[in-house]
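>>> Sequence isn't available, so here's the structure alone:
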């Protein structure tokens, strides 16, 4: 079953929150191997989810952070917050 655009975006938001929170935790607990493992898993899933989203719906960000097909896609789809 294919995810809807809003479901895919929600998954990215959850993974970004997880990665940020783990990053902050690891700043004060750098020796916590379990947290490092979870952080690495979250970032792998985040990058995979972003790549899948952009392939299906277009770029999430611009200014050199996301590739675009031709014609320029940044303005041709709903903004991420409009989904």
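Now that the structure is in, tell me what you want to look at. Just so it is clear, the structure is predicted and the values come from calculations on it, not from any experiment.
>>> For the rest of this, base every contact and every neighbour count on C-alpha atoms.
Will do.
>>> can you map out the helices along the chain?
For the chain, applying DSSP state H gives helices covering 5-28, 33-57.
>>> could you redo those as a markdown table and give each row distance to residue 77 and mean neighbour count?
Formatted as a markdown table, the helices of the chain follow (distance: least, C-alpha to C-alpha, whole Å; neighbours: other C-alpha atoms under 10 Å):
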| stretch | distance to residue 77 | mean neighbour count |
| --- | --- | --- |
| helix 5-28 | 11 | 15 |
| helix 33-57 | 7 | 15 |
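>>> Comparison target, given below:
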């Protein structure tokens, strides 16, 4: 899949994933210093669930996001198909 052939939904979904993952990073840093904040833990768990759902949706439409066992491959091996999310 060439970069010019990517639909707008590719970028929209990737942006949602990046936003939720940013929330996870921020909450992780906060929880490192506030480990007893139940509301923050609930927010972290909700964002984690949402991140997994978004990534599953992305991979079902556009292919794998993570290597080394973080994502499955279709047949034939589809890791060679560019662009990868970090290239756009």
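Yep, it's here. From a predicted model like this one, the values you see are computed outputs, not experimental measurements.
>>> TM-score for these two?
TM-score of the superposed chains, computed with TM-score structural alignment, normalised by the length of the first structure, equals 0.90; 81 aligned residues with a C-alpha RMSD of 1.2 Å.
>>> coming back round to it: looking at the helices of the first structure, which is closest to residue 83 of the first structure?
Of all the helices of the first structure, it is helix 5-28 that lies closest to residue 83 of the first structure, at 5.6 Å by C-alpha to C-alpha.
>>> By how much does the closest one deviate from the second structure on average?
Following superposition, helix 5-28 of the first structure is found to deviate from the second structure by 0.6 Å on average (mean C-alpha distance after the TM-score superposition for the first structure).
>>> which residues in the second structure does that helix align to?
With TM-score structural alignment applied, helix 5-28 of the first structure matches the range 10-33 in the second structure.
>>> hmm, who's touching that stretch?
Stretch 10-33 of the second structure has contacts (C-alpha atoms under 8 Å, 6 or more residues apart in numbering) with 37, 40-41, 43-44, 47-48, 50-51, 54-55, 58, 62, 85.
>>> change it to 6 Å
By C-alpha atoms under 6 Å, 6 or more residues apart in numbering, no residue outside stretch 10-33 of the second structure reaches it.
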